[in-house]
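Chemist: Just to be clear, the model below is a prediction. Sequence and coordinates:
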Amino acid sequence: MKRFSNENMVEIIEYISNYLKDKESRYIFEFEVLNPDISLDAYSGEKFKIENKQYIYRSYNSWNSLAQILFCKLLTPQVISNEFIKLSFVKLDRTDSFHESSSEQSEKYGINSIFDNINKNEEASFIYYYMNALKNVDISSKTKVLNLGINSGAEFEVIKQLSNDYKKTHFTGIDFCQSAINKAKINFDESNFSFLTEDINNINNLDLGKFDLIISIGTLQSTTLNFKTFFMSLVQDYLEDRGSIILGFPNCRWIDTQMIYGAKAPNYNYSELSILFNDVIFCKKYLQQKKYRVTITGRDYIFLTATSIKKG
């Protein structure tokens, strides 16, 4: 079994990448490394000498990041001794993704799709920043909330947990997937929740009125939308004068059950963030011109949160 000792990370990346290149999906690559628990005070890169041989220290976080970068899943490490552990990287099936789904477009995100298995609320790097965004807009004070791309309602579930007065708030969720909306209606059968099946390109047909909070996570970047035009219209026509807005921009892909960091842009075979940054900065500048305080947070999802600072 391969044991990494004093190889630097460049050498390790090249070794594992080349080793896995021709392996089948779900192949397990096992190797031994210095036990990260050998010290609580060591930084990655520090050197330890064991039996006259030098080993480079790296944390569990570093190894987990490497697994994700190489499109692998890290299995539970096995302790060999106080000095060494065995790590196992499982090669992911990169074709196993709702992004690659051949399902009919209207049901690509439906109850029988791969997407329906995804629960972002149980991914710490999503839910932590979404919770903070809701707290920053003072969610308990909102009376009318609109969510574009609600799917089966998971984002409303978080609000129910965080808001003491959610029963005083009217929630409207819109999605073009009929089966997802049907599921949302079952999950949220209280009278202050409404769900509509519609393509958000046709939002003007719905006579919705205005809202003091608009949420949209991973929807406005749809290829069927003129993003900038739609966003400006959304703010002008559907957001109350002193309302708030939360936008979530995906900076990840879902591959073989795993949330993998890094947005995938068209025409690139690797993570490329230009489109994401361009959209985020456009929204930030536009909202600042409209007298909103804007914060940008997050990691696997980038959250833009805007609250009004208008006077009078």
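Modeler: Good, I have the coordinates.
Chemist: make it CA atoms for all contacts and neighbour counts henceforth
Modeler: Will do.
Chemist: what's near enough to touch the residue lying closest to residue 87 once chain neighbours are set aside?
Modeler: In space, and not counting its chain neighbours, residue 87 is closest to residue 77: 5.0 Å by Cα to Cα, 6 or more residues apart in numbering. By Cα atoms under 8 Å, 6 or more residues apart in numbering, the contact list for residue 77 reads 85-88.
Chemist: Could you tell me which of these belong to strands?
Modeler: Among these, the ones falling in strands (DSSP state E) are 85-88.
Chemist: which one of those residues sits closest to residue 12?
Modeler: residue 87 (13.3 Å; Cα to Cα).
Chemist: now the end-to-end length of stretch 254-271.
Modeler: Using Cα to Cα, to the nearest Å, one end of stretch 254-271 lies 13 Å from the other.
Chemist: Would you map the helices across the stretch 151-300 of the chain?
Modeler: Per DSSP state H, counting those that start in this stretch, the stretch 151-300 of the chain carries helices over the ranges 154-162, 178-187, 227-238, 274-289.
Chemist: alright, now check it against this:
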Amino acid sequence: MPLLSFTLEPLSAILPAVRAALADGGEVTLEAPDPDLGVGLYAGELGVAGLHRPWSVWTDLADALGAHLLTPERVGAGRVRFGLRAFAPTPAPDASGYGARSEWARVDKLEDPVLLLTLVEALRRIGLPPAGRVLALGVNTGRELDALALAFPERSYPDQSLEILGVDTDASALRRARDRFPGAAFLQLDVTGLPHPDLGRFDLIIALSLLQSPGVRGDVLLKGLCRHHLTETGGLVLGFPNARYRDGVLSYGARMRNFERPDLSLLCADVTDTRRNLQKRGFQVFVTGKYEVLVTALPVAQRVGRELEL
């Protein structure tokens, strides 16, 4: 495995050298100044052992070059050594669908700390009345419903004061969701069939990574939800993916077909259009997140919840 040692080199020299080494052998070892010795310095500032770069720079470099960052070790005064290993060319976890036996069923989105924090914040921002009703669209196996217990620990499932209905098209995923949340209700239904007169109205509607799905017209779905399934004081939490999974790792940036690098054009357009749509309907709107951009909407007259942090 090649070893590249850096001390005073700029990132503009490091990046192509690392890229070439990864392209040649798929793995490379780097030696660089210890980031711990430069805490408080900006990236590229001169520290005691060379140009300082925090670990966030190296993790971003690894992601940008399509590689895992391997466990570092100290190798001398002020130096660290760590490896980069190219992502294996594995298919995306949703390539085989979203069933209970698919690769997607292995994914726990709440293991993303930014999503966990911002989702709980979004839920608390909206709040829920006593005996509140929650509609979760594209619920799959129900993992994201765990955020409700974190946001509302005093009255979340299995407390009868919170009613949950999850909707998805995959029967096997819904069976697993029922096992995970036996007190909730789950319905096999395509969201393109909404509004549905039998569902009633809800105080909170959650739809993560759904509005950009094939066959779903986000504006039409949003119109139906607001008119027929949301209470007058209810709110929405809508998620737009800004990442993809590569060899088990969340890699930043929305991807478009035939684009090698992330392109956020479609994401920005959809988030902006959704925000504008909701504001015209009388909602105050908040946009947060990183790998999953959350659009949180609650009525203008509604008081924003307090104690938002997890």
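Modeler: Thanks, I have it. Remember, it's a predicted structure, so these values are computed and weren't measured experimentally.
Chemist: what TM-score do we get after superposing?
Modeler: Once the chains are overlaid, their TM-score stands at 0.90 when taken by TM-score structural alignment, normalised by the length of the second structure; 296 aligned residues with a Cα RMSD of 1.7 Å.
Chemist: picking that back up, ranking by neighbours, what's the top pick from the contacts of residue 77 of the first structure?
Modeler: Of all those, residue 87 has the most neighbours under the rule other Cα atoms under 10 Å, reaching 22 neighbours.
Chemist: what residue of the second structure matches up with that one?
Modeler: Residue 87 of the first structure maps onto residue 82 in the second structure, with residues paired by TM-score structural alignment.
Chemist: and if you look at residue 143 of the first structure?
Modeler: Checking TM-score structural alignment: residue 143 of the first structure goes with residue 132.
Chemist: what's the neighbour count on its match?
Modeler: Neighbour count for residue 132 of the second structure, taken as other Cα under 10 Å: 18.
Chemist: Hmm, it is touching residue 165, no?
Modeler: No - with contact defined as Cα atoms under 8 Å, residue 132 of the second structure does not reach residue 165; the gap is 11.3 Å.
Chemist: May I have the secondary structure class of residue 128 of the second structure?
Modeler: Secondary structure, DSSP: H, G, I helix; E, B strand; the rest coil: residue 128 of the second structure is coil.
Chemist: remind me, longest strand of the second structure?
Modeler: For the second structure, assigning by DSSP E, the longest strand comes out as strand 230-241.
Chemist: got the angle for that one vs helix 265-280?
Modeler: Calculated by axes from the mean of the first three to the mean of the last three Cα atoms, to 10 degrees, strand 230-241 of the second structure forms an angle of 170 degrees with helix 265-280.
Chemist: Show me what residue 114 of the second structure aligns to in the first structure.
Modeler: Aligned partner of residue 114 of the second structure by TM-score structural alignment: residue 125.
Chemist: Just the element for residue 134 of the second structure, please.
Modeler: Per DSSP states H and E, residue 134 of the second structure falls inside strand 132-137.
Chemist: who are the neighbours in contact with the alignment partner in the second structure of residue 177 of the first structure?
Modeler: Correspondence of residue 177 of the first structure to the second structure, assessed by TM-score structural alignment: residue 170. By Cα under 8 Å, 6+ apart, the contact set of residue 170 of the second structure is 98-99, 140, 188.
Chemist: Could you pull out the buried residues of stretch 82-102 of the first structure?
Modeler: The neighbour-count check on stretch 82-102 of the first structure (16 or more other Cα atoms under 10 Å) flags 83-93, 97-98 as buried.
Chemist: Whatever residue of the first structure lines up with residue 237 of the second structure: neighbouring residues, count only.
Modeler: Correspondence of residue 237 of the second structure to the first structure, assessed by TM-score structural alignment: residue 246. Here the number of neighbours of residue 246 of the first structure (other Cα under 10 Å) works out to 23.
Chemist: Tell me how far residue 246 of the first structure lies from residue 281 of the first structure.
Modeler: 14 Å.
Chemist: how about residue 262 of the second structure, what's its partner in the first structure?
Modeler: By TM-score structural alignment, residue 262 of the second structure lines up with residue 271.
Chemist: Number of residues surrounding its match?
Modeler: By the measure other Cα under 10 Å, the count of residues near residue 271 of the first structure is 15.
Chemist: residues in contact with it?
Modeler: By Cα under 8 Å, 6+ apart, the neighbours of residue 271 of the first structure are 262-265.
Chemist: repeat that for 6 Å
Modeler: 262-264 (Cα atoms under 6 Å, 6 or more residues apart in numbering).
Chemist: Of these, which is the most crowded?
Modeler: Within the contacts of residue 271 of the first structure, most neighbours by other Cα under 10 Å means residue 263, with 20 neighbours.
Chemist: what range in the second structure matches stretch 218-232 of the first structure?
Modeler: By TM-score structural alignment, stretch 218-232 of the first structure lines up with residues 209-223 in the second structure.
Chemist: Can you name the residues in contact with the matching stretch?
Modeler: Residues contacting stretch 209-223 of the second structure (Cα under 6 Å, 6+ apart): 239-241.
Chemist: ok, of those, which one's closest to residue 299 of the second structure?
Modeler: Using Cα to Cα, the contacts of stretch 209-223 of the second structure come closest to residue 299 of the second structure at residue 239, 18.3 Å.
Chemist: hang on, isn't that closest one packed against residue 208?
Modeler: Yes - with contacts counted by Cα atoms under 6 Å, residue 239 of the second structure reaches residue 208, the gap being 4.1 Å.
Chemist: out of these two, which sits in the more crowded spot?
Modeler: Set side by side, residue 239 of the second structure and residue 208 show more neighbours around residue 239, with 25 against 20, by other Cα under 10 Å.
Chemist: First-to-last residue distance for stretch 101-109 of the second structure?
Modeler: End-to-end distance for stretch 101-109 of the second structure, by Cα to Cα: 17 Å.
Chemist: who touches it?
Modeler: Counting by Cα under 6 Å, 6+ apart, 93-94, 98 sit against stretch 101-109 of the second structure.
Chemist: Any buried residues in stretch 214-233 of the second structure, and which?
Modeler: Applying 16+ other Cα under 10 Å to stretch 214-233 of the second structure flags 218, 221-226, 228-231, 233 as buried.
Chemist: That concludes my questions; thank you for your assistance.
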